[in-house]
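Participant: Predicted model follows, preceded by the sequence.
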Amino acid sequence: MSRTFRAGLIVFGLLSVGDLAGPLLTDGEHPPMSVALIGSALGLVSLVLVVLAWRGTRRTVVPLLVLRILSGLSAVPAFFAGDVPAAAMIAAGLTIALTAAGTVLVLVPARQLVGAR
């Protein structure tokens, strides 16, 4: 397992833990509690997949990517909804940026392996 891949898993792990804390950090409106609970469920499943991928189970990488991208996309409405506090918009932007970075870090080793053949 490459260091780049591990770095991506660490980013995904941190994002997953952040998702788990979502219901504790929301005021009930930004994000709505239902969104925070869904994000928490995505975070829990993602955290399990991160652990499995870290242990070498490669088939967990695609579901992990899908869940993390869905979680990142769930932050996009913060930029279009009204009355969203600046802190929530910054958190949403950070979530999206870290999701993109984690995705690239996890996928780069796969491309290197394909090119090596």
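Facilitator: Received, thanks. Numbering: from 1, shown residues only.
Participant: going forward, measure contacts between C-alpha atoms and count neighbours the same way
Facilitator: Fine.
Participant: neighbours around the closest residue to Ser2 other than its chain neighbours, how many?
Facilitator: In this structure, Ser2 finds its nearest non-sequential neighbour in Pro109, 6.8 Å apart by C-alpha to C-alpha, 6 or more residues apart in numbering. Neighbourhood size, Pro109 [other C-alpha atoms under 10 Å]: 17.
Participant: before we go on, here's another structure to hold up against the first:
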Amino acid sequence: MSRTFRAGLILFGLLSVGDLAGPLLTDGEHPPMSIALIGAVLGLISLVLVVLAWRGERRAVVPLIVLRVLSAASALPAFFVGDVPAAALVAAGVTVALAVGGTVLVLLPAREFAGVR
């Protein structure tokens, strides 16, 4: 397992833990509790997939990326809905950026092994 792959998994693990904390950190409106609970479920499943991928289960990588992209997508409405606090907008932006970064880090080794540089 390459360093970049491990770094991507660590990043995904941290994002997943953040998703798990979502229902405890929300005021019920930003994000709505339903979105925070969905995020927590995605975070829990993602953590399981991170552990499996860390142990060498390559089949866990694609579902992990899909879940992390879905989680990041759940933060996107913050940019289009009015009356969202600045802190929530920053958190949404950071979440999306870290999800993209984690995806790149996890996929980069696959390109290296394929001989593409």
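Facilitator: Nice, I can see it. From a predicted model like this one, the values you see are computed outputs, not experimental measurements.
Participant: circling back: so is the residue nearest to Ser2 of structure 1 in a helix, a strand, or just coil?
Facilitator: With DSSP: H, G, I helix; E, B strand; the rest coil as the basis, Pro109 of structure 1 sits in helix.
Participant: quick one, helices of structure 1?
Facilitator: Remark: helices assigned in structure 1 by DSSP state H are 3-25, 33-54, 61-73, 86-116.
Participant: Next, the contact list for Gly102 of structure 1, please.
Facilitator: Residues counted as contacts of Gly102 of structure 1 (C-alpha atoms under 8 Å, 6 or more residues apart in numbering) are 7-9, 11-12.
Participant: go again using 6 Å as the cut-off
Facilitator: Contacts for Gly102 of structure 1 were tallied using C-alpha atoms under 6 Å, 6 or more residues apart in numbering; they are 8, 11.
Participant: And the one 10 residues further on, by the same measure?
Facilitator: In this structure, Gln112 of structure 1 makes contact with no residue, judged by C-alpha under 6 Å, 6+ apart.
Participant: Please report the distance of the residue nearest to Ser2 of structure 1 from Gly18 of structure 1.
Facilitator: Look at Pro109 of structure 1 and Gly18 of structure 1: by C-alpha to C-alpha, to the nearest Å, they are 25 Å apart.
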